[in-house]
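[1] using only what follows, build the 3D model:
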Amino acid sequence: MAIPVADATTYGEDAAGFVSDNSQIQGFSSLHDSGTGGSPSLGNFPLFVHPGCPEDDYTKCNYTSEQRATPRINGTATARPGYFSIGLNNSVYAEMTSTMHASLFRFNFPSTAEVYSSGFMVPSSPLILIDLMDLGYSRSGGEVSVNPRSGRMKGSGTFRPSFGRGEYTAHFCADFRGAEIHNTGTFLNLNATDEQQALDSLGSGTSIPPGSAGTWIHFARPPKNQIMARVGLSFISEEQA
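    Next comes the predicted model:
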């Protein structure tokens, strides 16, 4: 069920995740079709990593899929059964594999106190977000939360299928390790806040409109220059994820 890979569908090809043209990387999601074309499909719950934010201010990082899209470093993509990795020009090198129902990520950062990210030198203080969107922008409703102590993120959304009629609901639960947590919060499109830790039916009273929406964690500098992430998946419930 878990098929983690970089999502890059911004240019010529409309595929179900990674393509080998010059499309920028919008995130690393865990649900994908195989062998499809014609229009983007699945790509649910993309996870994206900033190595740091300008002036160490979480509000100055990019959150929407269009803003956060980042070029790959040519020649860094490696793929073999059970493993995929790629380098981004924001100083993040991402590796991933999976179990049956969980995606496993290792994000590697430079050992310097400041790193290059999208035209800026920023403090090495990573921000990781998870977006409720899918590649087809088909989500309706949903809910998402982050635990400010443990960093655990949970969420769900209802989406249109890549082919056929009807809809489906998918759920995720994500855990992280490798660095202390500075701050947590939520975002709706361009706006991020640390005042709300949940959106929609999880108690915030804030409904989730279409587009980018999710949770984020701002970490301290990782002592081993790595952060690990595990994203569990379910079509049944967040508890199953």
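
[2] from here on, contacts and neighbour counts on C-alpha atoms
    Will do.

[3] could you count how many residues lie near the closest residue to A94 other than its chain neighbours?
    Among residues not flanking A94 along the chain, F107 sits closest, at 4.7 Å (CA to CA, 6 or more residues apart in numbering). Applying other CA atoms under 10 Å, we find 20 residues neighbouring F107.

[4] then Y168?
    Neighbours of Y168 using other CA under 10 Å come to 12.

[5] cool, the one 4 residues further on as well?
    Using other CA under 10 Å, F172 is surrounded by 27 other residues.

[6] ditto for S145
    27.

[7] thinking again about what came up before, surely the residue nearest to A94 is in contact with Y93?
    Yes: counting by CA atoms under 8 Å, Y93 is a contact partner of F107 at 5.9 Å.

[8] my read: R230 touches F172, true?
    No: applying CA under 8 Å as the test, R230 and F172 come out as separate, 10.1 Å apart.

[9] what's the strand or helix carrying the residue nearest to A94 packed up against?
    In this structure, F107 sits in strand 102-108 according to DSSP states H and E. Packed against strand 102-108 by the contact rule (3 or more CA pairs under 8 Å, 6 or more residues apart in numbering; DSSP states H and E) you find strand 93-98, strand 226-234.

[10] quick one: closest of these to D7.
    Nearest to D7 among those is strand 93-98 (12.4 Å), distances taken as CA to CA.

[11] what angle do strand 226-234 and that closest one make with each other?
    30 degrees (axes from the mean of the first three to the mean of the last three CA atoms, to 10 degrees).

[12] taking strand 102-108 as reference, get the angle to strand 93-98.
    Going by the same axes, to 10 degrees, strand 93-98 makes 160 degrees with strand 102-108.

[13] next secondary structure after the helix or strand containing G185?
    Assessed by DSSP H and E, G185 sits inside strand 181-188. Using DSSP H and E, the helix or strand that follows strand 181-188 in sequence is strand 191-193.

[14] okay, buried residues for that next one please.
    Buried positions in strand 191-193, judged by neighbour count with 16 or more other CA atoms under 10 Å: A192.

[15] which strands and helices sit next to it?
    strand 181-188.

[16] what are the buried residues along the strand it packs on?
    Per 16+ other CA under 10 Å, strand 181-188 contains these buried residues: 181, 183-188.

[17] now these as JSON lines including distance to H218?
    Shown next, in JSON lines, are the buried residues of strand 181-188 (distance: CA to CA, whole Å):
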{"residue": "I181", "distance to H218": "6"}
{"residue": "N183", "distance to H218": "5"}
{"residue": "T184", "distance to H218": "6"}
{"residue": "G185", "distance to H218": "9"}
{"residue": "T186", "distance to H218": "11"}
{"residue": "F187", "distance to H218": "13"}
{"residue": "L188", "distance to H218": "16"}
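
[18] how far away is the residue nearest to A94 from L47?
    Distance, F107 to L47, using CA to CA, to the nearest Å: 11 Å.

[19] second chain to compare with the first, below:
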Amino acid sequence: MRFPGAPMVCHVLLLETESGLVLVDSGFGLQDIADPEHRIGPFRHVIRPVLTSEETALRQVERLGFNPDDVHHILLTHFDIDHIGGLSDFPRAQVHLSAAEAQGAIHHPSFTERQRYHPLQWAYGPAIVEHAPGKEVWRGFSGVKALVDIAPGLLMVPLPGHTRGHCGYAIDTGGRWLLHAGDAFYYLGTLDGRSKVPLLACIQERLLAFDFRQVRNNHARLAALQADAEPDLDIICAHDPALFHKFAPAGQ
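    The predicted structure follows:
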């Protein structure tokens, strides 16, 4: 995706666990590429995604020597089109999201939410698992739920604001934690106060926010974590290309 002079990525995170492969988000999928008019809609002219099959999660998983059925779980940060389009490429995977996000996207969307989400992307009938807030506290965030049935050291962290039930995922990688914050922020500059954040990204972030007050609150809380420079924590988001290249495997 691209703002004028400011490229964005929309990546997924692949985890290898004892219960099989786990994806955090699914990106755009093969069916989005085949029919962008109906599955992505007019918003594609704003974000201008590069729709190539080789960049889909499915093709990248296959290049690693796996097949779609090896992906047993997909953890969604939220239900926006650029995060769920690839779900149908993994039809046997359970799809996990917060109960609040399911209310806003599937069960009882508001008028604005009905315009935002595209039911065609989940019309194949995925096995959806809705998670109520947990009782744990992690790094100052409450309502955290440990997804122990999927893997140890895997936490769902509520970060509402961008959407009604947006959340991040904290992963214990062994000696370090990785927090995938989804769209809780778009660019690292939001957290470090030094890197450039494109103006149009700021505008889009505000226009798309379900609750911009909560978005700003998340910015402040994540920036505080970033400023603490905790030696055992890395924070990434879904769209910053610099963060993607910093943490992506060599050759990506």
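
[20] overlay them and tell me the TM-score.
    Superposed pair, TM-score by TM-score structural alignment, normalised by the length of the first structure: 0.31. Supporting alignment: 130 aligned residues with a CA RMSD of 6.1 Å.

[21] and the helix ranked longest in the second structure, what's buried?
    Across the second structure, the longest stretch assigned as helix under DSSP state H is helix 212-228. Of the residues in helix 212-228 of the second structure, 212, 214-216, 218-219, 221-223, 225-226 count as buried by neighbour count, 16+ other CA under 10 Å.

[22] rebuild those as a markdown table, extending it with distance to E130 of the second structure.
    Shown next, in a markdown table, are the buried residues of helix 212-228 of the second structure (distance: CA to CA, whole Å):
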| residue | distance to E130 of the second structure |
| --- | --- |
| F212 | 24 |
| Q214 | 22 |
| V215 | 22 |
| R216 | 26 |
| N218 | 22 |
| H219 | 25 |
| R221 | 25 |
| L222 | 25 |
| A223 | 29 |
| L225 | 28 |
| Q226 | 30 |
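
[23] with adjacent residues omitted, what lies nearest to L200 of the second structure?
    F3 is the one closest to L200 of the second structure (CA to CA, 6+ apart), at 6.8 Å.

[24] what about the one you found, how many neighbours?
    Applying other CA under 10 Å, I find that F3 of the second structure has 14 neighbouring residues.

[25] my guess is it contacts L199, does it?
    No: the pair F3 of the second structure / L199 is not scored as a contact, 9.2 Å apart, by CA under 8 Å.

[26] find residues that contact each of these two.
    With CA atoms under 8 Å, 6 or more residues apart in numbering applied, the contact sets of F3 of the second structure and L199 do not overlap.

[27] from L200 of the second structure, how far off is V24 of the second structure?
    Distance, V24 of the second structure to L200 of the second structure, using CA to CA: 26 Å.

[28] also I128 of the second structure?
    Taking CA to CA, one finds I128 of the second structure at 34 Å from L200 of the second structure.

[29] looking at those two, which is more packed in?
    Of the pair I128 of the second structure and L200, I128 is the one with more neighbours under other CA under 10 Å, namely 15 against 12.

[30] what's the closest non-adjacent residue to M153 of the first structure?
    V146 (4.4 Å).

[31] which residues does that neighbour contact?
    152-154, 184-186, 197-198, 215-216.

[32] let's see if you can find the most crowded of those residues.
    T215 (32 neighbours).

[33] so what's that residue closest to, chain neighbours aside?
    That would be T186: by CA to CA, 6+ apart, it lies 4.2 Å from T215 of the first structure.

[34] from what I can see that neighbour touches K154, true?
    No: when contacts are counted by CA under 8 Å, T186 of the first structure is not listed as touching K154 (11.9 Å).

[35] okay, and the common contacts of those two?
    145-146.

[36] how many residues are close by Q67 of the first structure?
    For Q67 of the first structure, using other CA under 10 Å, the count is 12.

[37] in which helix or strand does it reside?
    Assigned by DSSP H and E, Q67 of the first structure falls in helix 65-68.

[38] list the buried residues in that helix.
    65, 68.

[39] give me the element H45 of the second structure is part of.
    helix 44-47.

[40] which of the residues in that helix are buried?
    For helix 44-47 of the second structure, by 16+ other CA under 10 Å, it's 44, 47.

[41] just checking, what packs against that helix?
    Counting by 3+ CA pairs under 8 Å, 6+ apart, helix 44-47 of the second structure packs on no helix or strand.

[42] let me know the next secondary structure element after that helix.
    Using DSSP H and E, the helix or strand that follows helix 44-47 of the second structure towards the C-terminus is helix 57-63.

[43] which strands and helices sit next to the very next helix or strand once past that next one?
    Per DSSP H and E, the first helix or strand lying C-terminal to helix 57-63 of the second structure is strand 71-75. On a contact count with 3+ CA pairs under 8 Å, 6+ apart, strand 71-75 of the second structure meets strand 20-24, strand 94-98.

[44] next SSE downstream of strand 71-75 of the second structure?
    Following strand 71-75 of the second structure in sequence, per DSSP H and E, is helix 81-84.

[45] dump the helices and strands packed on strand 102-108 of the first structure to a markdown table, plus distance to A192 of the first structure and mean neighbour count.
    Formatted as a markdown table, those follow (distance: least, CA to CA, whole Å; neighbours: other CA atoms under 10 Å):
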| stretch | distance to A192 of the first structure | mean neighbour count |
| --- | --- | --- |
| strand 93-98 | 24 | 21 |
| strand 226-234 | 21 | 21 |
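
[46] JSON lines for those strands, including distance to I130 of the first structure?
    As requested, those are exported to JSON lines (distance: least, CA to CA, whole Å):
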{"stretch": "strand 93-98", "distance to I130 of the first structure": "15"}
{"stretch": "strand 226-234", "distance to I130 of the first structure": "10"}
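
[47] looking at the ones you listed, which is closest to T78 of the first structure?
    Nearest of those (CA to CA): strand 93-98, 9.1 Å.

[48] for the closest one, packing partners?
    strand 83-87, strand 102-108.

[49] on contacts alone, who are the packing partners of the helix or strand following the last one?
    Scanning the chain past strand 102-108 of the first structure towards its C-terminal end, the next helix or strand to appear is strand 114-117 (assignment: DSSP H and E). In this structure, strand 114-117 of the first structure packs against strand 120-123, with contacts taken as 3+ CA pairs under 8 Å, 6+ apart.

[50] okay then, goodbye and thanks.
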